[in-house]
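Have a look at this prediction, sequence included:
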Amino acid sequence: MQVEAELNRNSYVRLSVVASGAQLQNQTQHLYVGQAIQVRGFLNRHENRNGLSQLVLHAQHIERIN
């Protein structure tokens, strides 16, 4: 929820996450759909075959939230 012009506004986003490398493979091995996680990394723009741009988060650290 975000406050904008003194009104509460719901904010939703769907973001693809890219996790590469052996270290992240260990961090993602036991994740399941719906599990709460915190991801740190950097944002980058990817272009699909149709030329459409998409914002992607490249994970550098993934942590489970209890």
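Everything's here; your move.

Please make it C-alpha for all contacts and neighbour counts, starting now.
Will do.

Next, count neighbours for Leu24.
Counted with other Cα atoms under 10 Å, the neighbours of Leu24 add up to 15.

Tell me the secondary structure at it.
Under DSSP: H, G, I helix; E, B strand; the rest coil, Leu24 falls in the helix class.

For Gly51, see how far away it is.
Separation of Leu24 from Gly51 (Cα to Cα, to the nearest Å): 29 Å.

Same question for His30.
34 Å.

And for Thr28?
For Thr28 relative to Gly51 (Cα to Cα), the value is 30 Å.

try this one side by side with the last:
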Amino acid sequence: MTTNHLELSGRILRSRRFDSPAGIHHTVLQLEHKSLKTEANMQRQVYCVIQVILSGERFERLTDKLKAGVDIQVSGFIALQQSRNGQSRLVLHAENVELKN
């Protein structure tokens, strides 16, 4: 069995919604994460920006609240996504999203 699960919190930088040609609702977020972690007994500042994709009707009630500046915690799985220009990047496909205050 293989494991693919990621949980991350952060602030939304950008948000956009669209429907796929198959009629599936998608919300795409750009999530900024900042934290302080200990590695090799040293404090390290961690920073990353990752694209988060919310797909399907189960997120529809939440998507109106997912705007730039909102803090969230998201969990899901990561996958490689290839853009139209051929560049690949890791994206987080959300399975659960919680608003943080």
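Right, received. Where do you want to start? Please read these numbers as outputs of a predicted model, since none were measured by experiment.

so what's the most centrally placed residue in structure 2 up against?
Central residue of structure 2 (Cα atoms, centre = their mean): Val52, 2.5 Å from the mean position. The contact partners of Val52 of structure 2, taken as Cα atoms under 8 Å, 6 or more residues apart in numbering, are Val28, Leu29, Gln30, Leu31, Val91, Leu92, His93, Ala94.

Please say which position in structure 1 it maps to.
By TM-score structural alignment, Val52 of structure 2 lines up with Val17 in structure 1.

what about that match, which SS state?
strand.

and the closest residue in space to it that isn't next to it in sequence, what helix or strand is that in?
Leaving aside its chain neighbours, Val17 of structure 1 sits nearest to Leu57 (4.7 Å; criterion: Cα to Cα, 6 or more residues apart in numbering). Leu57 of structure 1 is part of strand 53-64, with elements assigned from DSSP states H and E.

Can you check which part of structure 2 that strand sits on?
Strand 53-64 of structure 1 maps onto residues 88-99 of structure 2, going by TM-score structural alignment.

Just give me how far the matching stretch sits from the chain centre.
3 Å (Cα atoms, centre = their mean, to the nearest Å).

How about residues contacting that stretch?
With contact meaning Cα under 8 Å, 6+ apart, stretch 88-99 of structure 2 is reached by 6, 50-55, 70-82.

And it, what's buried?
Within stretch 88-99 of structure 2, the residues that count as buried by 16 or more other Cα atoms under 10 Å are Val91, Leu92, His93, Ala94, Glu95, Val97.
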